[in-house]
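Asker: Fold the following.
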Amino acid sequence: MSNELVISSTQKGDRIALLQDKRLLEYHLEESDSNFTVGDIYLGTVKKLVTGLNAAFVDIGYEKDAFLHYLDLGPNINSLNKFTKDVIAKRVNTGRLNNFKLEPEIDKLGKIDKVLTKNAPILVQVVKEPISTKGPRLSCDISIAGRYLVLVPFANTVNLSKKITDKAERSRLMRLMSSIKPQNFGVIVRTVAQGKDVEELDRDLQASIEKWENGIKALRDAKPRDRIIGEMNRASSILRDMLNESFDSITVDTREMFDDIKTYIHTIAPEKERIVKLYNGKTKVFEAFGLEKQIKSLFGRSVSLPAGGYLIIEHTEALHVIDVNSGNKSNSEEDQEATAVSVNREAAKEIARQLRLRDMGGIIVIDFIDMKKAENKKMIFDLMREEMKADRSKFTILPLTKFGLMQITRQRVRPELNIVTRETCPTCGGTGTIQASVLVTDIIENNLEYILTKQNERGVQVMLHPFLHAYFTKGPWSRQMQWFWKYKTWVTLIQDSSLGVVDFKFHNRFGEEIELAAVS
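Answerer: Sure, this is the predicted structure:
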C-alpha cells in the first residue's frame, strides 16, 4: 500500500490530495488567508456568560463570538488564567513552568460564572472551525501537537495512546517520558511513538516546548484577538500525523512549497527527504495525476461502485443519508442474498473513503441492501470498522438494525467539503437551446472567407469539436482541401473536445484569437 501527497498551489490557496494506491483518499482546500483553524491559540476576551448553557461566548476576532463550554475549560483553567495575567502584566518572562505554582483544579460539575468573569482576557484554542452559521468552538485545555507527543501545559500526567497495546512498550514509554518531561507539563504519547528511541522523542518534545515558549513571548505584547500560536498548514499536519514507511512520494508544483515541505520533513524524518519532488510538467499537476477526473466523479450526488452498484449521498439539515443500490449488479450473482452481500461489501469500503474524502461529520445513516442472515450483517459491521481504522477523526459505528440501517457518528471539526460537479452547458449556457446545428458549417465557412479575403490573414487555425473536424477533413477532396485551392493558403483545423458541437474559435498565426464579425 503506497501513499502519495500531491499539492497544487494557487493564488487563493493550496489544493491538497492524499492518494492511496493512486486512488484519492483525502482532499483539502486551504485558503491562503485562512484563520481560526483547528489548533490555533488566540488571546480572547470573555464577552458573555450564559449560565443556562453553562458556557461563555468569547471574542477572538471572528464575525461571531466563539463558543466555550464549561466542560472544555479543562481542569487547570485557574492555572492558565493566572499565568496569562502574569505574562500580560510582564511579571513572567518565559514559558517555562518550573517555578510556577499550580492552582487547584476546578470542580467537574461547577458553574462557569464561578470561574470566568466578563471582559477578562483568556487564552483559548480552536477545537472546531466555524461551520455554517456557527462561530468557532474553543477549549482552554491547551495542547501543542508534535509528531510523537502532545504537550499539555499545567498538567503533570503522562498518558499513552490506547492503540499502544504492548505492555512492555507502554511501560518503557511511561518510564521514559516521566524522566524527560519538564515540570508542570503533561505529555500524551501518540501511537507512532512505538519503538522510537529517547533521542527522537526528546527532540520532538523540545520542538513543542520551543513552540510554546515562542507563543508566550508573543503573548507579552499581544492585543485581544491576536493569534498567539498558529497551527501548521494542512499539508504539514497531514505529514506529521501520517508520514510512515508507506509514503513514497510528495509532489508539489511551486519552489516555495517544495522548500517548506523539505525543511519540515528534514526535521521530523530526514530519511524521507528524498521523496519530496518538484513538479515541472507542462500540464497542471492535478491533471497529470488524473485527480481532476477523480474529484468530479467522487463528489457528485451519485457515486459508482467498481462492480456495478452505486451510492446516493444526500445531506439534510439533521444528518447525512447514504443509500446503497445494486444497479446492474443484481443479475450477476446466484441469489438475492449473495448480491446484497457483494454490493454491501463494496459499498462499505467506498463509504469509509467518502467520509474522509468529503470530511462528513455529525450523524450518518446508511441504508444497506437488506440481508437476511445475521452473520452477513455482522460481517458488514466488522468490515466498516476495519475500513475506518485509518480515519483520524473520532467516530462511533453501531451494528445494522433489523431494517438494514447503520448509524455512524463522526467528529466534525471543519466545514464539510462540497465540490460542484454539475456544470453549465458551454454551448447553450444553461438555456437548453442552441442555434440550428445544420447551419454551423456555413457560419464557419462564411467567417473563414471574411478573415482570408477581407482581413488578409494567413496561417489561420480553427479550433472546433471533433465531429466538425471530421466533417471538414474527411476524404481526399475534403472541404479543407477545397479551401486551399480556393484561397491559396492552408487552414489548420484543430480538434478541441472541450468545445460544444456548434462552437468554434479562429486563431491567427501568432496563436491569438481572432474576434469574429457578425457574419452568417
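
Asker: From now on I want contacts and neighbour counts done on CA atoms only, so please keep to that.
Answerer: OK.

Asker: What are the buried residues along stretch 288-301?
Answerer: Of all the residues in stretch 288-301, those buried under the rule 16 or more other C-alpha atoms under 10 Å are 291, 295, 298-300.

Asker: Please compute how far it lies from its chain's middle.
Answerer: Distance, stretch centre to chain centre, for stretch 288-301: 14 Å (C-alpha atoms, centre = their mean, to the nearest Å).

Asker: From one end of it to the other, what's the distance?
Answerer: Here the two ends of stretch 288-301 are set 26 Å apart, with distance taken as C-alpha to C-alpha, to the nearest Å.

Asker: contacts for it?
Answerer: 24, 286-287, 303, 312-314, 354, 358, 418-422 (C-alpha atoms under 8 Å, 6 or more residues apart in numbering).

Asker: and if we set it to 6 Å?
Answerer: 286, 312-313, 419, 421 (C-alpha atoms under 6 Å, 6 or more residues apart in numbering).

Asker: structure for this one too, so we can compare:
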Amino acid sequence: MNKELIINAAPHGVDIALLEDKKLVELHTEKVDARFAVGDLYLGKVKKLIPGLNAAFVDVGHEKDAFLHYTDLSPYARSLLKFTQQAINDRSPEGFDFAQFPNEPEIIKTGKINEVLNGKPNILVQILKEPIAAKGPRLSCEISLPGRFVVLTPFNDIVAVSRKIHSAEERKRLQRIIESIKQKNFGVIVRTAAEGKNTAELHEDLSELVATWKTIQKNLQGAVAPAKILSEQTKTTSILRDLLNEDFNRIVTNDKGIYADAKSYIQKIAPEKADIVTLHANNGGMGVFDQYGITKQVKASFGKTVNLNSGAYIIIEHTEALHVIDVNSGYKSVSNNQEQNALETNMEAAEEIARQLRLRDIGGIIVVDFIDMKLPDNKKKLMEAMEGFMQPDRAKHAVLPISKFGLMQITRQRMKPEMNINTQEVCPSCHGTGKIASTLILEDEIEKNLNYLITHKHRNLTIMVNPIVHAYLTKGWLWSKAAKWKRKFKQTVTIKADTNYQLTEFRFFDQDGEEIKI
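Answerer: Down below sits the predicted model:
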C-alpha cells in the first residue's frame, strides 16, 4: 500500500492528511489556540460529587466542569491522591524519589465515588476526551505517558505486551527486556511498534518517559488548582509518533520546523528511508494540499451525499443520538441478478463508509441502512468485509451483524468532536437568501436601463446576460422581448449569452465593445 503524509502549516494551525493509495483516509487539524487536548495533564479541583451517577465534576479551567466517572478513577486512585498532595507540598530542588513512594491499597471496582474523593481534594487528572458540544472534557485518573515503543503507567509494576505482537517468543523477549530496565513503581505497556527493537532503543524510549514523569512531579510543586501540569505533544508530533513507520512512501510539509522533526524521526526508526521526507516548494503559489489533490478530495468527501465511482451513492445524516447512513444503488447495475447487484453495491459502499468514519472522525453509534439482501451468506460476507475495511482504524470500534431489518450497527470510539467541513458556498445570485429577483422585475430593470442609454444617444447596444436569461429574452423570435425592444426603440439591440454571468447579472456594451457603466 502506498502511504503518504502531507502536512500543511497555515496561520490557523496545522492540517495533516493521511493518504493511502492516493485516497484521503484521515484528516487532522491542530488549531493554534487549541486547549484541552487528549493526553493533557491537569491539576483539578473536585467541585461536586454525584452519587447517583457515581461520578464527580472537576474544575480544570474549562467553562464547563469536566466529568470524572468512578470507572475512570484507576485502581491506584488513592496512591494518585497521596502523590498529588505530596508533590504539591514538596519543596526540595530535586523532588522526592518516586521509586521509594509507598503506594496505597487499590480501590475496588464496585466502590462509590464519595468513598474515594470525599473532601473534594485536588487531584492529578488526564484528558480522556476533548470537550464536545456543550459538554466539558472527560477525565481519567489512569495516568499514561505514551512513547514510540512503550507506554508508562505509574503506581504499579505490571509489564504488558501488545496482543498484536503474535509471536509468543517475541512477546517473552520484550517482557524480559522491560522487566530488566524499568524502575520500581512504573508499569509499562509494550506497543506493537516495539517488535524487533533492541534493548538500547527500548531503554532510550523508557528513559524519556521517566524524565517526563519527573517533569510532572516538578510542575506540581506549589501548583494551585486548576492548572495545566503537562501538555501532550502537539498533534503533529503525536501523529508522527503514532503513525510514522517504514511503510510510508512520502512525507511532505511546507514548514521547516516540522520538516526537521519528521526527518529526525524517520532517521531514528528507518534511516534508509530518510529521503522520503521533503520540504514543499511553493512554486507558482500552489499550496501543498492543492498540489497533491487533497483540497479537491476534501470538498468531494465532506458533503451530505457522497458519490461512489460506480454511480451508487451514500447519504450521511447526523442526529443528536447517532449517525445514520443510507446506501443507494443509483444507476449501478452489474448483472440482471438483483441480489448480486445489491451485494456488489453494498461492498463498494462498505469500503467508502469505513473511510468516511476515519476521515470525519465519526464516533458513537452509526446505523447503516444497506440495500436489502435475502441470502444469509451475502449478509455474512458484507459483515466480514466491513470488519476488514475497518481494521486499519486506530479508534476502538465494533461491528454488529445485519439485523432482520437490514440494518448494520457500528460503534466507534469518540475521542474528539467530529470533523465537519462546510462544502457549500453562498449563492452569488441570491447571496444566501434563497430568493432572487423575479424574471419580470429583471426584464423591467434591463428595459429601464436600455431606455436610459438610448435616450443618451447610445446606438447598436449589446446586452450580455446569463444563458438562461438569454433564452427567456429571445424566445419566440418575432414576439420575443428582444424583438419588442427593437420595434420600441427603432434600433438593433443584440442580446448575447455568457456562462460566466450569474443568473441576475447583466451588462451593456457599446458598438466598440466597451462596457457602459450605469
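
Asker: Just give the TM-score of the two.
Answerer: With the length set by TM-score structural alignment, normalised by the length of the second structure, the two chains reach a TM-score of 0.83; 463 aligned residues with a C-alpha RMSD of 2.9 Å.

Asker: Put together TSV for the buried residues of stretch 288-301 of the first structure, with distance to residue 173 of the first structure and secondary structure on each row.
Answerer: Putting these into TSV (distance: C-alpha to C-alpha, whole Å; DSSP: H, G, I helix; E, B strand; the rest coil) gives the following:
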residue	distance to residue 173 of the first structure	secondary structure
291	41	helix
295	42	helix
298	42	helix
299	42	coil
300	46	coil
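
Asker: Just give me the closest of those residues to residue 120 of the first structure.
Answerer: Taking C-alpha to C-alpha as the measure, residue 120 of the first structure lies nearest residue 299 of those, at 44.6 Å.

Asker: To which residue of the second structure is that closest one aligned?
Answerer: Alignment note: residue 299 of the first structure maps to residue 302 in the second structure; criterion TM-score structural alignment.

Asker: what separates that match from residue 99 of the second structure, distance-wise?
Answerer: Taking C-alpha to C-alpha, one finds residue 302 of the second structure at 50 Å from residue 99 of the second structure.

Asker: And residue 38 of the second structure, by the same measure?
Answerer: For residue 38 of the second structure, the distance to residue 99 of the second structure - C-alpha to C-alpha - is 27 Å.

Asker: next one: residue 12 of the second structure
Answerer: Taking C-alpha to C-alpha, one finds residue 12 of the second structure at 43 Å from residue 99 of the second structure.

Asker: And for residue 358 of the second structure?
Answerer: 41 Å.

Asker: So if I had to pick from those two, which one is more boxed in?
Answerer: residue 358 (21 against 12; other C-alpha atoms under 10 Å).

Asker: all helices of the stretch 51-200 of the first structure, in order?
Answerer: Using DSSP state H, counting those that start in this stretch, the helices of the stretch 51-200 of the first structure run over residues 77-88, 167-180, 198-220.

Asker: what's the angle from the last one to helix 77-88?
Answerer: Orientation of helix 198-220 of the first structure against helix 77-88 (axes from the mean of the first three to the mean of the last three C-alpha atoms, to 10 degrees) gives an angle of 60 degrees.

Asker: ditto for the second one
Answerer: For helix 167-180 of the first structure and helix 77-88, the angle between their directions (the same axes, to 10 degrees) works out to 40 degrees.

Asker: ok, average deviation of helix 167-180 of the first structure from the second structure?
Answerer: Helix 167-180 of the first structure differs from its equivalent in the second structure by a mean of 1.3 Å after superposition (mean C-alpha distance after the TM-score superposition for the first structure).

Asker: Give the buried residues for that helix.
Answerer: Buried residues in helix 167-180 of the first structure (16+ other C-alpha under 10 Å): 170, 173-174, 177.

Asker: swap in the longest one?
Answerer: Residues of helix 198-220 of the first structure classed as buried by neighbour count (16+ other C-alpha under 10 Å): 201-202, 204-209, 211-213, 215-220.

Asker: re earlier: mind putting the helices of the stretch 51-200 of the first structure in JSON lines, distance to residue 137 of the first structure included?
Answerer: Output for the helices of the stretch 51-200 of the first structure, formatted as JSON lines (distance: least, C-alpha to C-alpha, whole Å):
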{"stretch": "helix 77-88", "distance to residue 137 of the first structure": "16"}
{"stretch": "helix 167-180", "distance to residue 137 of the first structure": "31"}
{"stretch": "helix 198-220", "distance to residue 137 of the first structure": "21"}
